[in-house]
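>>> Sequence first, predicted model second:
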Amino acid sequence: MIRDLNDRLRRVPVPLVWVLGTIPFALLVFDAATNNLGVDPVQTIEHRLGRTAFYLLVAGLAVTPLLRLTGVSLMRFRRAIGVLCFGYAAAHVLSWAVIDMGLLWGQMGRDIVKRPYLLFGMLSFVAIFALGVTSNNLSLRRMGARAWRNLHRLVYPAAVLAGMHWLWAVKVNEMAPLVWTSLIVALLVLRVAIPRTRGRSA
């Protein structure tokens, strides 16, 4: 049954992931064009871009535990998920820097130092940026497989920092960031607890 499922997944074109990944952005653009972003459009834009990046980060983290736990392989889609995550994270940061802060670099620097959730978010983005710009075959060849794999382990601290960024940013008792951050912790535990098995290397 798992083999049949994996055979079907191998027939799914990777570009379909890219197409599906653009849907949240297209919906955001549509809502902006139709003035459907609520009372604080800037905050809505920032939050929707950030949440989409976070969900994609969790999806990328889930690929290896899913393979080791069930044998279902989504490995061929992981790079696309990761690059989409980088794209949304970059858009999230740019929306804050350009729309919210007006590229006032001094004010941005002071806010990052003063507000821990911004610092966690920026540290997470630095790691995601490093992963995004090296998620290509040229970087893999130039760095070598071992160095490339070591660099891409930054996804783990990036995920934890992103969870802390969301948790610390909320000003009310919201359950969503707690649930999603708990999911990240669970995925990291599974990543360590479930050993590699033959035919399921990841």
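Looks like it arrived, so ask away.
>>> make it CA atoms for all contacts and neighbour counts henceforth
Fine.
>>> Which helix or which strand is home to the most centrally placed residue in the chain?
Using Cα atoms, centre = their mean, the residue of the chain that lies closest to the mean C-alpha position is Leu57, 2.6 Å off. Here Leu57 is covered by helix 41-70, with elements defined by DSSP states H and E.
>>> So for that helix, what gets flagged as buried?
43-54, 56-68 (16 or more other Cα atoms under 10 Å).
>>> Structure two is appended below for comparative analysis:
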Amino acid sequence: MPLPKLSPRTREATIWALYAMGLIPGLWGFYQGATGQIPGDPVRIFEHMLGLWALRFLCLGLAVTPLRELAGVNLIAYRRALGLLAFYYVLAHFTVYLTLDRGLMFSTILADIVKRPYITLGMAGLVMLIPLAFTSNRWSIRRLGSDWNRLHKLVYPILIVAVLHYALSLKVVTGEPAFYLLVTALLLGYRLVRPRLLEARRRLRQASR
């Protein structure tokens, strides 16, 4: 069922509302940590929460295309906001790791990157995400042309390293990481069958005319 068409002003307002709502979990987690409301190891819990929200927004951003093509739900106007929210959470996740977790001790940080595969994967995801975030604007789309689409296909390996970073950081694959591994497989698997699916739909439409 298609969503009702919004005026440009209303659509812009809903995009900003998405940014505001998307940042609430991080701000709430920070407030809980600052006021001593997170039991156990608050730094690790807060760090984990930020990374999990980054993964969620990555998945939501990649779900926009199959939702539009399979269910007729057009959320393309919100894809950039979802991608940028993922970047903000990745950056916050890395900042907490860098400062509160490792206390800016760069020798231990470098050792982590070299010795711990999930840290290596996380750093690779951050590095790949930076150019996507900085080119998520109309000026870059016009400037880069077709290269913009090629650059933003980096989101596929980013999602792979992100979900592996998450799963490996937990040491044991329980229900939650298994769920995100499944979601990642479905989102990326759809991209593999998408050309054939769209071609089959095109032929079906032509045959029905």
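Nice, thanks for sending it over. Bear in mind that the values here come from a model prediction, so they are computed numbers and not experimental data.
>>> what's the TM between chain one and chain two?
The TM-score (TM-score structural alignment, normalised by the length of structure 1) is 0.90; 195 aligned residues with a Cα RMSD of 1.8 Å.
>>> sorry, back to before: give me the residues contacting the helix or strand following the helix holding Leu57 of structure 1.
Next in sequence after helix 41-70 of structure 1, counting helices and strands by DSSP H and E, comes helix 75-94. Applying Cα atoms under 8 Å, 6 or more residues apart in numbering, the external contacts of helix 75-94 of structure 1 come out as 14, 17-18, 21, 45-47, 49-50, 52-54, 56-57, 59-60, 63-64, 125, 128-129, 131-132, 135.
>>> gap between the alignment partner in structure 2 of the residue nearest to the centre of structure 1 and Val161 of structure 2?
Taking TM-score structural alignment for the superposition, Leu57 of structure 1 sits opposite Leu58 in structure 2. Counting by Cα to Cα, to the nearest Å, the gap from Leu58 of structure 2 to Val161 of structure 2 is 11 Å.
>>> which strands and helices sit next to the longest helix along structure 2?
For structure 2, the helix with the greatest residue count under DSSP state H is helix 175-208. Applying 3 or more Cα pairs under 8 Å, 6 or more residues apart in numbering; DSSP states H and E, one finds that helix 175-208 of structure 2 contacts helix 42-71, helix 155-169.
>>> Is it possible to get JSON lines of those helices that adds distance to Arg205 of structure 2?
Listed next are these as JSON lines, based on distance: least, Cα to Cα, whole Å:
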{"stretch": "helix 42-71", "distance to Arg205 of structure 2": "14"}
{"stretch": "helix 155-169", "distance to Arg205 of structure 2": "30"}
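>>> right, so of those helices, which gets closest to Gly175 of structure 2?
Relative to Gly175 of structure 2, the nearest member of these by Cα to Cα is helix 155-169, separated by 10.5 Å.
>>> Quickly find the element holding Ala133 of structure 2.
helix 117-134.
>>> Next, the buried residues of that helix.
118-126, 128-129, 132-133.
>>> With that, I have no additional questions.
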